[in-house]
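>>> sequence plus predicted model, see below.
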Amino acid sequence: MTIVLVVVAVAAVLALLALVHRWLWIRLVRDTTAPGGPARRAGTAVAVALPVLALAALVAGRAGAPFWLERVVAWPGYLWLAVLLYLAMAMAVAEPVRAVWLRRYAAPAPAPAAAAAVLRGSAPDSAPRTPAEPSGAAAGPDGEGAAGLDRRVFVARVLGGAAVAVAGGTVGNGAYGVLRGPRVKRVQVPLAKLPRAAHGFRIAVVSDVHLGPVLGRAHTQRIVDTVNRTQPDLIAIVGDLVDGSVHDLGPAAEPLRLLRARHGSYFVTGNHEYFSGAQQWVDHVRELGLTPLENARHALAHFDLAGVNDVQGESEGHGPDFRAALGDRDRTRTAVLLAHQPVVIHDAVRHGVDLQLSGHTHGGQLWPGNHVAELANPTVAGLERYGDTQLYVSRGAGAWGPPVRVGAPSDITVVELASYQA
């Protein structure tokens, strides 16, 4: 039954995408070009190629395509998905404008006698002439003159061009933000049980890097350089580091070896690690000098640092185990938990965690995706309190799918712990 529902859902999404693409083709290609002309043929070819590339980008990795092929289709395919979102939104806004524009300035229909005269090629002396309908203008099949047809093409080109400019500008700016690298965000979190000696302890939180066919070694190096400049006491990578195998992405992850923090660098799995071979990545990040926390706890001088596997690991029998990570600890000590998904916050509350550090949501990544993310996550971005536990959710340092962020800029967050006793 579950498989049937998945098939039905996928079919419905594909059907919707097909309808949206056809609508955009009508408005942006058919309505703006001459029938049979080279512009229409070129526009139609592009309208077919882009969704094919997008589909290829989405399935290439799962289908076992060579990594070079994944990279070839990823850039145009994923970027088109982002453009498609904002182009469809812009064209939806343009639809009522188009209707009002054409209705307000529509050429008046010719009188029967005048229309007959126009078809004969001459107008009677009694038939009034208007600038919109010069004598000799051929009527279209719906009685609309050539001037009316020209007007429709003009309106289609103006509105279509404006929509393309808006969508292209939005996506271009969002892609620049991702490729430029994440900005540093600083947040102070007061913790009741934190001793004065730990006041000002700084944790650099890195989430959702998403190394893959689009974001590679250069992106990792930008993140490492940014983190090291903050001179943190501890580095926490809270999942979704990669989208692919160690074989393909090992070189892209290599700069992680250069991370520097007085108390080390730690890693917990995200859901995408379980799509990419979680155990091979746990082993590999250990080789790079990071300490994986697999449902485990590490006692620092003034607080406990714990980490749990991502909930996606339940599909492999390696899901989060809060009892193993936190069950026998001294609850008079502050506990900081690394957990990829914010949804486990209620388990953290039950186990007396003082601060949970998470990612996963990307802050919605592409507006208005933040409203969708709110439906599935207790907190989409920022710091919130749940009982005696505080939850901080990073927007992430990379991007999944389209290397584009709109309304949710990427970040590396330096969380500064504060003691009430200081």
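Nice, I can see it.
>>> rest of the way, CA atoms for contacts and neighbours
Fine.
>>> pull out the buried positions in stretch 302-319.
For stretch 302-319, burial by neighbour count (16 or more other C-alpha atoms under 10 Å) applies to 302-313, 318-319.
>>> now what about that stretch, what contacts it?
194-195, 197-198, 239, 267-271, 274, 293-299, 320-322, 325-326, 333-341 (C-alpha atoms under 8 Å, 6 or more residues apart in numbering).
>>> would you list the buried entries among those residues?
Taking 16+ other C-alpha under 10 Å as the criterion, what is buried in the contacts of stretch 302-319 is 194-195, 198, 239, 267-271, 274, 293-297, 320-322, 325-326, 333-341.
>>> ok, residue 354 - contacts?
So residue 354 contacts 191, 334-337, 388-390 (C-alpha under 8 Å, 6+ apart).
>>> reformat those as TSV; add distance to residue 165.
TSV is the format used below for the contacts of residue 354 (distance: C-alpha to C-alpha, whole Å):
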residue	distance to residue 165
191	48
334	52
335	50
336	46
337	44
388	48
389	46
390	42
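>>> for the helix or strand containing residue 89, packing partners?
Per DSSP states H and E: residue 89 is located in helix 67-104. Applying 3 or more C-alpha pairs under 8 Å, 6 or more residues apart in numbering; DSSP states H and E, we find helix 67-104 packed against helix 2-28, helix 38-59, helix 146-180.
>>> let's bring in a second model and compare:
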Amino acid sequence: MVVVFVLCLFLLLGAVHWYVWKRVVRDTAPPGARGRRVRRAGAAALTVLPLLSVSAFVSGRAGFPFRLQQVLAWPGYLWLAVLLYLTLALLAAELLRPLLLRRRAREPHAAAATAPRTQEPHAAAPVHREEAASGAAPPRPEAGAPGRRLVVSRALAGTASAAALGTVAYGTRSVLKGPRTTHVTVPLRRLPRAAHGFRIAVVSDIHLGPVLGRAHTQRVVDAVNATQPDLIAVVGDLVDGTVEDLRDAAEPLRRLRARHGQFFVTGNHEYYAGAAPWLARLRELGLHPLENDRVEIAGFDLAGVNDVGGEAFGQGPDFARALGDRDRSRASVLLAHQPVQIHEAVRHGVGLQLSGHTHGGQLWPGNLVAALANPTVAGLERYGDTQLYVTRGAGAWGPPVRVGARSDITVVRLASHDA
């Protein structure tokens, strides 16, 4: 099944690249030898770019040197974002193409019908004997301007390319600016009056790796510390690489500050990178991993469970261990990377689950795809007596681009019903 899936994925990728080549290169190339050179150059570019993208994805797991991973990552990942929006723009342009061609086709006839007759027709020019014998009409002189189909193709391809590049540039700038801060108040049942207004800074999906490094970590740390939270919760997918490669990139995490501490739960990407070394490294940096564990905070229980991605490594979530013996008369907050873990949280009587994982879709219309796999894509929703808050995340996976899903950290303010 995996082989079939990969084969179908490559066939789809090839079909999309052929379509882009057809509309952007072949249909816009000038006639003659120059056009042949343009088509060959376009074919070469649309062969190299997807190879860079595939190489960027496999380089980490294949053990490429980290410097090579960085070289491959920027062009490889950015091309995927450009390809997405270029394809969408070209498909939208297909709706306009027949209208523009029909309109331009009518214009010459309309011009001929309204043009004044300035002179009487002359006698036909003599025809060469060879032309008369073959029955072929004499060649018409070159007008110097491209045909209407070429003009329309160039206009549509140029507009689509500009729209795609502009969208990706905007989305990249959004990521590199760092996350914005959002605030949400969550009434939490059983929370005592003394804990009313307790503030948790929730950050997820930082995705340190070949693209986002130390400068990005520092932006996130500065944004979190600026909120002066009572507690910091990092809910998974912190890294896309090994401790050896990303030791320096993670160093600014040491400066996270909160009165009641900094806590961490694993995401699925920690298991791809090697969870055990990272958990040890995070302890050195002052974060407290909650591995199917629980601590008592002022007025409520804070629990954390491993990500479901850890099941393949014998380190999956264990809700009974984290929550089974707790005093249910106390308020509870659960840190769990994936929103799908909400159903177990409901069964264990959790008051509030804090999650990430979805990126809010990251690249529109990815939010529609994310909604198929997650009960909540972003924001606050209620499931029975349990509330779920999903942050869009502070980084980006794959392309360092966000469109329609700005990166964020969230300050969750807990409210007591007795206040």
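In hand now; what should we look at? Remember, predicted model here, so these are calculated numbers, not experimental data.
>>> post-alignment, the helix holding residue 89 of structure 1 versus structure 2, mean distance?
Helix 67-104 of structure 1: mean distance to aligned residues in structure 2 after superposition is 0.9 Å, counting by mean C-alpha distance after the TM-score superposition for structure 1.
>>> now the element after that helix, going C-ward?
Downstream of helix 67-104 of structure 1 (by DSSP H and E), the next one is helix 112-120.
>>> Three-state assignment for the aligned residue in structure 1 for residue 276 of structure 2, please.
Per TM-score structural alignment, the equivalent position to residue 276 of structure 2 in structure 1 is residue 279. Classification of residue 279 of structure 1 using DSSP: H, G, I helix; E, B strand; the rest coil returns helix.
>>> and residue 279 of structure 1, how far from residue 270 of structure 1?
Residue 279 of structure 1 sits 12 Å away from residue 270 of structure 1, going by C-alpha to C-alpha, to the nearest Å.
>>> just the contacts of residue 354 of structure 1: which are in strands?
Among the contacts of residue 354 of structure 1, the ones falling in strands (DSSP state E) are 191, 334-337, 389-390.
>>> from those residues, pick the one nearest residue 251 of structure 1.
The shortest approach to residue 251 of structure 1 among those belongs to residue 337, at 29.2 Å (C-alpha to C-alpha).
>>> for the closest one, list the residues it contacts.
Contacts for residue 337 of structure 1 (C-alpha under 8 Å, 6+ apart) come out as 305-308, 348, 353-357.
>>> which one in structure 2 is aligned with it?
Using TM-score structural alignment, the partner of residue 337 of structure 1 in structure 2 is residue 334.
>>> repeat that for residue 167 of structure 1.
In structure 2, residue 167 of structure 1 lines up with residue 164, judged by TM-score structural alignment.
>>> and for residue 305 of structure 1?
When structure 2 is aligned by TM-score structural alignment, the residue opposite residue 305 of structure 1 is residue 302.
>>> next one: residue 155 of structure 1
Residue 155 of structure 1 maps onto residue 152 in structure 2, by TM-score structural alignment.
>>> tell me how far its match lies from residue 97 of structure 2.
For residue 152 of structure 2, the distance to residue 97 of structure 2 equals 7 Å [C-alpha to C-alpha].
>>> now do residue 283 of structure 2
Separation of residue 283 of structure 2 from residue 97 of structure 2 (C-alpha to C-alpha): 59 Å.
>>> sounds good, over and out.
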